[in-house]
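Engineer: Just a sequence and a predicted model for now, questions to come.
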Amino acid sequence: MVVTRFAPSPTGYLHIGGLRTALFSYLWARKNSGKFVLRIEDTDKARNSAEATEAILKAFEWLGLEHDGEITYQSKRDDIYAKYIQQLLDEGKAYKCYMSREELDALREQQMANKERTKYNGKYRDFKGKAPEGVEPVIRIKAPLSGEIIVHDGVKGDVVFQAEDILDDFVIARADGSPTYNFVVAIDDALMGINEVIRGDDHLSNTPKQIVVYKALGFEIPTFYHVPMIHNAQGKKLSKRDGATDVMAYKEMGYLPEALLNFLVRLGWSHGDQEIFSIDEMKELFNPKDINKSASIYNTEKLDWLNAHYIKNTPNEKLVELLNDFGVVLMSHDKKEILLDALKERAKTLKELANMINEILQAPTSYDEKAVKKAFKGEPFPILEAFIIKLQDAQTLHLPSDYHHLMQELVDEMEIGFGKIGMPLRVALLGKMGGPNIDVIMAVIGKDETIKRVQNAIATNS
């Protein structure tokens, strides 16, 4: 059975790159009817944030990435790590190192002066003498001094590391007894049955050390997939400005979870020329072996395009619910279907959709100067006043077509072009150019509000 995991450190927000590896891990587990587990790597007590942990969990809930079983917290597993540290000491596979910070710094300075790679020199690897007083030892694992460590990677192929070039006897427990990252990751993955590890390729340099731990403890080594990073359009590391922001900020900006997941799955993975993927299609088609070997490029326009697609195809009932988060309450509005059908074709985000709705439902408090000059040149006010009379005399005005017919009657009677009523009426209703069809706006706000706005525009601009 395939068992994958996502293991964030709660020292900051969940960013888009982390979410992508979580999605890949989730999809691969679901495709294989396996397990996807969530582990919070909170051993860094000085930098951990309860708010960051909460944000990670909220992001998973919003996106619908359900994990299997209870969440594992590394901070609650100290006894487990201590047990395996002692096992390695007892078996002679690890040892206590009494080198002081001053000694270690002096060693590194000498190595740098000699243009050598800085590393621990193994002074206490086979130490038999009396331990120096006043120094709390760290615990170091006995790493291989020569030979190769091969990472069998599902994305990159076999990656070969020369032991003498990359390894020294790295620390697995600090002087205060707290275990180090590469040690606890290997322990947890093994004990949790993680057999497929999908993560960013910034972790590739950690993998040989973790393999050393696996081998020392006799654990089975999982299959690794190291995913290339996400870059901005200039090919550089993402910044907050590019999109490397808190995942929940995407919700606040008005993106749908379906759109964000669809966007992420296409960053580094493809299935022919297909661009739109439902979550079920992702589960069916995704395979980490098909992940691109090169970095992906973050493209905001692509995300907006996908989000617009999903908004357009979201049922109005669901949109009404989602828009509540943006201060737009449409539940009891009798023209909400007309309103949403007209606007959701035009919106890239829910926030943008909410702004469009508010522009229609809220009477303009000011009028765009350029729009006024263009729309109100000539003699627009007699035309608008004639239209007010028609509105007042009309008995049944419900649908956009009812208002359109009324406008057409006026155009025919006054023998004018449609623009003569259309442009000034639009500015009167919205205070600007642009927006959906005028007949839609009038049908949504109703006869009385339409008359009121036109009268106010005449009074303000004549």
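Structural biologist: Structure received.

Engineer: Please make it C-alpha for all contacts and neighbour counts, starting now.
Structural biologist: Fine.

Engineer: Pull out the buried positions in whichever strand or helix holds L391.
Structural biologist: Element membership for L391 (DSSP states H and E) is helix 380-393. For helix 380-393, the buried set under the neighbour-count rule, 16 or more other C-alpha atoms under 10 Å, comprises 380-381, 383-384, 387-388, 391.

Engineer: Same question for stretch 185-205.
Structural biologist: 185-190, 193-201, 204.

Engineer: if we can go back for a sec, need the next SSE after the helix holding L391, C-terminal direction.
Structural biologist: helix 400-414.

Engineer: which strands and helices sit next to that following helix?
Structural biologist: helix 380-393, helix 418-430, helix 438-445 (3 or more C-alpha pairs under 8 Å, 6 or more residues apart in numbering; DSSP states H and E).

Engineer: Export those as CSV, with columns for distance to Y403.
Structural biologist: Converted to CSV, the helices and strands packed on helix 400-414 look like this (distance: least, C-alpha to C-alpha, whole Å):
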stretch, distance to Y403
helix 380-393, 9
helix 418-430, 12
helix 438-445, 5
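
Engineer: for the ones you listed, which one sits closest to V265?
Structural biologist: V265 lies closest, by C-alpha to C-alpha, to one member of the helices and strands packed on helix 400-414: helix 438-445, at 37.4 Å.

Engineer: what comes into contact with the closest one?
Structural biologist: Contact with helix 438-445 is made by 335-336, 338-339, 342, 360-361, 397-404, 422, 425-426, 429, 450, as judged by C-alpha atoms under 8 Å, 6 or more residues apart in numbering.

Engineer: Presented hereafter is structure B, for comparison with structure A:
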Amino acid sequence: MSVRVRFAPSPTGFMHVGNARTALFNYLFARHHGGKFVLRIEDTDVERHNEEAVKVIYEALRWMGLNWDEGPDVGGPYSPYRQSERLDIYREFIDKLKEKGLVYECFCTQEELDRMRKEQLERGEPPRYTGKCRNLTEEEKERLRAEGRKPVLRFKVPEDRVVKFNDLIKGEIEISSRQLGGDFVIVRSNGMPVYNFVVVVDDALMKITHVIRGEDHISNTPKQILLYEALGFEPPQFAHLPMILGPDRSKLSKRHGSTSVREFREKGYLPEAFVNFLALLGWYPKDGKEILSMDELIEKFDIKEVNSAPAVFDTTKLNWMNQVYIRNYPIDKLTDLIIPYLEKAGFDLSQFDREWLEKVVEVTREYFTVLSDAPTYMEVFLKDDFEVEPQAKEFISEDPNRLKVIELFLEKLENLEGELSSDSFKRLVKEVGKELGVKGKNLFMPIRIGLTGRMSGVELPVLVELLGKERVLRRLKNSLSKIK
């Protein structure tokens, strides 16, 4: 049997971490088995539909490297892949249920339903639709229509039926039909079919073999199985992924920080690191290796090894993983990704050549956690007219010799013949130390302050070699004028 899975988001908000993990696990499962990964847009909720969110879904999946085989923009043998374009198909299957006598019109108002629910709760019963409209006569229906009531269509849930299914992650699950809340709605009063109905029709017609989704859908599964049976379809296999929790073990939400894929992208997480991290939310390779390329994830991924317990979103681990990827990323690609952050921070990069910029990225990248850190650590290479930090000025003022170190170093540099290299820099510093009788912090810190205005940063020989003699001279004169 050829594996076919689908990622079917509702474009009512933005691509959340939970959606992204669901998409990834479907993709890995499909690729591991040489199957098809289908993208379907579930946009029947007209009131909450957001077309901008559709673009965000495409953008997020492409950024993560999850390319779909079939979908709204690429087509496929089971198109259309947007539910709003499949309404005629759904009507055909609604008619089939009507012919079989498995559905009926319900005219209950929201107020009546609320009252029904309230009374049940007061009696200590779980809320469920009582079937009040199940046996209405045609005359009663006509009278209710005359009142201006628009009916919904409800599916008749069989009494005392136990729905069983084998979940690939959770194992054997049994749910009594009495726990389903009574006869459920499959078509709204505005004529629009609802999720539980359309998803069954779509998955059946698109030959979906495995439905991999969040465990919040477990309660929907028995309703869908009843609909598969009613329509004469073979249900797919189900796998319900564990919830993703924040570090405090409550459901992951905005208060834990970023939760949308776009936010992680904008902060400067590399897609490879983000995907690698998501893959380990609920699944772990047998060999314990954590840094895994997409090809390795595809090769090793096994849905049966997914843990049924909730997964904790650990930002510290994501940061560590991103640092590992940044340090090993091809320098040309990394520079391409960093340039927009530098431009946004206001740096004019036209004055620097590309080869030089790549060298700066190379010597600073070990300090980055995310790409948006780049302006902070690269500023020292890009900006000659800097302010001297207050604590640095204070350090210089504590000992007259410290100012003399900067002045003597400047004098020796002005007399240096040829270019300034790492070796000639070390030689000049040694001469300054010898002549003034200073060493250690009292020698190197004043020079660092003279060159950067700061008391910490990259190694000075690396800095001066990349800056060159003219820029070092300019910096020393600039900082001396500000210290004095």
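Structural biologist: Structure received. Note that the structure is a prediction, hence the values are computed from the model and not measured.

Engineer: Once they're superposed, what TM-score comes out?
Structural biologist: The TM-score (TM-score structural alignment, normalised by the length of structure 1) is 0.95; 462 aligned residues with a C-alpha RMSD of 1.9 Å.

Engineer: Pick out the most distant pair among the buried residues of helix 380-393 of structure 1.
Structural biologist: Longest span within the buried residues of helix 380-393 of structure 1, C-alpha to C-alpha: P380 and L391, 16.6 Å.

Engineer: Enumerate the helices of the stretch 201-350 of structure 2 by residue range, in sequence order.
Structural biologist: Using DSSP state H, counting those that start in this stretch, the helices of the stretch 201-350 of structure 2 run over 221-231, 261-267, 271-279, 294-300, 315-328, 331-344.

Engineer: Could you check which helix or strand contains E59 of structure 2?
Structural biologist: Assigned by DSSP H and E, E59 of structure 2 falls in helix 51-64.

Engineer: who touches that helix?
Structural biologist: Counting by C-alpha under 8 Å, 6+ apart, 11-15, 20, 23, 41, 67, 261-262, 271-272, 274-275 sit against helix 51-64 of structure 2.

Engineer: Buried residues of that helix, list them for me.
Structural biologist: Neighbour-count burial for helix 51-64 of structure 2 flags 53-54, 56-58, 60-61, 63-64 (criterion: 16+ other C-alpha under 10 Å).

Engineer: Go ahead and confirm M253 of structure 1 touches K348.
Structural biologist: No - between M253 of structure 1 and K348 there is no contact under C-alpha atoms under 8 Å: 10.4 Å.

Engineer: re earlier: widest-spaced pair of the buried residues of stretch 185-205 of structure 1?
Structural biologist: Those two in the buried residues of stretch 185-205 of structure 1 that are separated most widely, counting by C-alpha to C-alpha, are G193 and D201, at 21.6 Å.

Engineer: Name the SS class of the alignment partner in structure 1 of V157 of structure 2, please.
Structural biologist: Mapped onto structure 1 by TM-score structural alignment, V157 of structure 2 lines up with A143. Going by DSSP: H, G, I helix; E, B strand; the rest coil, the secondary structure assigned to A143 of structure 1 is coil.

Engineer: Now A143 of structure 1: closest residue in space that isn't a chain neighbour?
Structural biologist: In space, and not counting its chain neighbours, A143 of structure 1 is closest to D169: 5.2 Å by C-alpha to C-alpha, 6 or more residues apart in numbering.

Engineer: any idea how far the counterpart of the one you found in structure 2 lies from C108 of structure 2?
Structural biologist: Structural alignment (TM-score structural alignment) places D169 of structure 1 against D183 in structure 2. Between D183 of structure 2 and C108 of structure 2 the distance is 13 Å, computed by C-alpha to C-alpha, to the nearest Å.

Engineer: cool, and I175 of structure 2?
Structural biologist: 27 Å.

Engineer: How about N478 of structure 2?
Structural biologist: 80 Å.
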